[in-house]
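K.L.:
sequence and predicted structure are below.
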Amino acid sequence: MSLSLTRRAFCGQVGAALTCAVLPPGKLLAGPERPQGLTLGIGNYGMPGLTVEEAIRLIAASGFDSLELSLMPDWDSAPTRLNQERRKSIRQMLSDKGLTLTSLMEDIPPSAVATEHQATLERLKRAADLAHDLAPERPPLIQTVLGGGTWNERKALLVDRVGDWLRTAESSQTVIAVKPHRSGAMSQPRDAAWLYEQLGKSRWLGMVYDYSHYAMRDLSIAETVATALPLTVQIAVKDVKAVGDRTEFALPGEVGTVDYSEILTRFHDGGYRGDVCCEVSSQVFRRPGYDPVAATQSCAKHLQQAFAAAHIPRRKRVS
């Protein structure tokens, strides 16, 4: 979630009133220094069969401003699959295509097992190294869900483990964003806000807001945005629908269950200036006949309509 000011320009304009430090992506700016607009992106999570280079070409051709790369082992963008030569080439390709790398998607639920926790810390370090290799001027955030279970049973462990993560985040100057998931222990913004408070409102910790995880749960857009706004560093978008006694995710705009223009308006009016990232759920890309090109183009069309309806400008790549 990049801002329209470079770190150097921001520090020069704000001057001695603020400490010149890395500004976590998406965090709120005040006053005349605050840019207008948001970036619109999509992740390659819904493109598991494409190489990183193929995904970049598709995303750029579809009219997006930004992208998220998935780091799970089966994706071509996993850190272990990208040697230094390829990282350098991808960085140049992003520049040539005018795309901002805003986020990296991981899936690292905290574990009570010490050896598993250490493996997670090492995985976070690899993600942070990749973030700086691909976008050293403004490293993308690293986002993850926090696993299943119940909130009351898991919240103490989450404070402990995510607290350890933040030491890695600070040492690498990389933001970690946690994502409430409707089937997870941390399932709504108030849970993430509690965790944020417990960890001292660290500037290296943020939240991913995704209303598909709060819909159909008596949680309104107005309520969840108000809670999430101070700590949101990324907005993810996808539809959700009821299928019998369960819910199922869909492409953003596919079933029309989420008012994206309201979400964009409330966040933008509240000062959010980060990225809006379309997510293609595994429930979608595992369907027979799934076409990543058609899905990407559908996401672009529906979110472009939402931006227009909300009268919110799009920001392009930062230098």
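P.N.:
Nice, I can see it.

K.L.:
please count neighbours and contacts with C-alpha atoms only from this point.
P.N.:
Noted.

K.L.:
can you map out the helices along the chain?
P.N.:
Using DSSP state H, the helices of the chain run over 7-14, 52-61, 84-97, 114-134, 151-172, 189-198, 221-228, 260-269, 282-285, 292-310.

K.L.:
take these and write them to a markdown table, including mean neighbour count.
P.N.:
Listed next are those as a markdown table, based on neighbours: other C-alpha atoms under 10 Å:
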| stretch | mean neighbour count |
| --- | --- |
| helix 7-14 | 14 |
| helix 52-61 | 18 |
| helix 84-97 | 15 |
| helix 114-134 | 18 |
| helix 151-172 | 16 |
| helix 189-198 | 19 |
| helix 221-228 | 17 |
| helix 260-269 | 19 |
| helix 282-285 | 16 |
| helix 292-310 | 18 |
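
K.L.:
now render those helices as a markdown table, adding distance to Ile235.
P.N.:
What follows is those, written out as a markdown table (distance: least, C-alpha to C-alpha, whole Å):
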| stretch | distance to Ile235 |
| --- | --- |
| helix 7-14 | 22 |
| helix 52-61 | 18 |
| helix 84-97 | 21 |
| helix 114-134 | 19 |
| helix 151-172 | 20 |
| helix 189-198 | 12 |
| helix 221-228 | 10 |
| helix 260-269 | 9 |
| helix 282-285 | 18 |
| helix 292-310 | 12 |
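
K.L.:
closest to His181 out of those helices?
P.N.:
Of all the helices of the chain, helix 189-198 sits nearest to His181, with 9.6 Å by C-alpha to C-alpha.

K.L.:
check it against this one:
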Amino acid sequence: MPQFTRREWLSAALAATLPAPGAAAVPGRLPLGFSLYGMRALPLADALDVCKRCGYDGVELALMPGYHADPAKLTPADVKALAKRLADANLSVLGLMENLPALGDAAAHRANLDRLGAAADLANALGPDRPPPIETVLGGKPAEWDKVKDRLAERLADWAAVGRDRKTVVAVKPHVANALHTVADAVWLVKQVGSEWLRLAFDFSHFELRGVRIEHAVTELAPHSVFAHVKDAKGTPEKFEFLLPGDGATDYPKLAKLLSGAKYTGPVVVEVSAQVSNKPGYDPAAAAKSSFRAVSAAFGRPPRD
């Protein structure tokens, strides 16, 4: 696969005009999207059509190997075609999902920086005026936090430099089973890095499993967050199961009200966990539709049949 310059990537997509990434369909209303992480089995055109018909404002593109938007597999012509498909469907690019475990060796760190650079180039190609954020979990285990937190901060400072150079925000997501897993540690990490290009991706399901009150999680984390996932969860930090929105006990009207009160302005994107999508009989179109029904009213969308 030939390597393309950033200029070639940007030029490829400028011919197609996209809705502004992260822009709400109605002023003052948070953009509502669906992550194509949960639609790996569908062709891209079908996945976008499903999201459009459901009523979503946009999508999160998954960039990992084997997914629709892996930058290593995209030519400039592919980027241009992707931009046109999104524009034709009137869907914004609300975010780009990566999976970059941050605690590997030096070679793994360099590889992560390369992938972040490619992701940021794609973000700029699809949203040259306002590149969508790149979000990722960080890996590691909860018990390791005190041992690895300083190394994480150092490495994320390098990530932030990539974001700064390409004017693209990198958003890291606390995860119930990762080293970064508490509200206080997430705030500490962002402040320790101290860059506007390194922010948080908020997903209450991971804190709900730890018994964190939704008010506390939103109040502390929303000011540092540029992206939000929504899904339900049940169980304990040691034995948990992620669910589709509406299949658990998450109070979405309350979450929406709290995010608004905290002046959060980023997108809200349904994420279907691999625990759900890997089950036999999983139907991505049905999951997108039922998830929209579960969250749409809370975020100011009209009901759909």
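P.N.:
Arrived safely. Model, not experiment: these values are computed from the prediction.

K.L.:
quantify their similarity with the TM-score.
P.N.:
Remark: TM-score between the superposed chains equals 0.86 [TM-score structural alignment, normalised by the length of structure 2]; 277 aligned residues with a C-alpha RMSD of 1.9 Å.

K.L.:
quick one on the thing from earlier: for the helices of structure 1, which one sits closest to Thr247 of structure 1?
P.N.:
Of all the helices of structure 1, helix 282-285 comes closest under C-alpha to C-alpha, at 10.6 Å.

K.L.:
can you name the residues of structure 2 that the closest one overlays?
P.N.:
Here helix 282-285 of structure 1 aligns to structure 2 at residues 274-277, judged by TM-score structural alignment.

K.L.:
which outside residues touch the matching stretch?
P.N.:
Applying C-alpha atoms under 8 Å, 6 or more residues apart in numbering, the contact partners of stretch 274-277 of structure 2 are Gly38, Glu241, Phe242, Leu243, Leu244, Tyr282, Asp283, Pro284.

K.L.:
show the buried residues in the residues you listed.
P.N.:
Among the contacts of stretch 274-277 of structure 2, the ones that count as buried by 16 or more other C-alpha atoms under 10 Å are Gly38, Phe242, Leu243, Leu244, Pro284.

K.L.:
just confirm the second one contacts Ala233, I think it does.
P.N.:
Yes. Shown here, Phe242 of structure 2 and Ala233 form a contact pair, counting by C-alpha atoms under 8 Å, at 4.2 Å.

K.L.:
quick one: map Ile221 of structure 1 onto structure 2.
P.N.:
Under the alignment by TM-score structural alignment, Ile221 of structure 1 pairs with Ile214 in structure 2.

K.L.:
wait, what's in contact with that match?
P.N.:
Contact analysis of Ile214 of structure 2 by C-alpha under 8 Å, 6+ apart lists Phe204, Glu208, Leu255.

K.L.:
excluding its backbone neighbours, what's nearest the last one?
P.N.:
Spatial nearest neighbour of Leu255 of structure 2, excluding adjacent residues (C-alpha to C-alpha, 6 or more residues apart in numbering): Ile214 at 7.3 Å.

K.L.:
what distance do you get for the one you found to Pro128 of structure 2?
P.N.:
35 Å (C-alpha to C-alpha, to the nearest Å).

K.L.:
now stretch 113-128 of structure 2, how far from the centre of its chain.
P.N.:
Relative to the chain's own centre, stretch 113-128 of structure 2 is displaced by 14 Å; criterion: C-alpha atoms, centre = their mean, to the nearest Å.

K.L.:
right, I mislabeled it, should have said stretch 182-197 of structure 2
P.N.:
Distance of stretch 182-197 of structure 2 from the chain centroid (C-alpha atoms, centre = their mean) equals 18 Å.

K.L.:
got a list of contacts for that stretch?
P.N.:
149, 153-154, 156-157, 160-161, 163-164, 167-170, 174, 176, 180, 198-200, 207, 217, 220-221, 224.

K.L.:
what about the counterpart of Ser66 of structure 1 in structure 2, how many residues nearby?
P.N.:
Under the alignment (TM-score structural alignment), Ser66 of structure 1 pairs with Gly58 in structure 2. By other C-alpha atoms under 10 Å, the residues close to Gly58 of structure 2 number 32.
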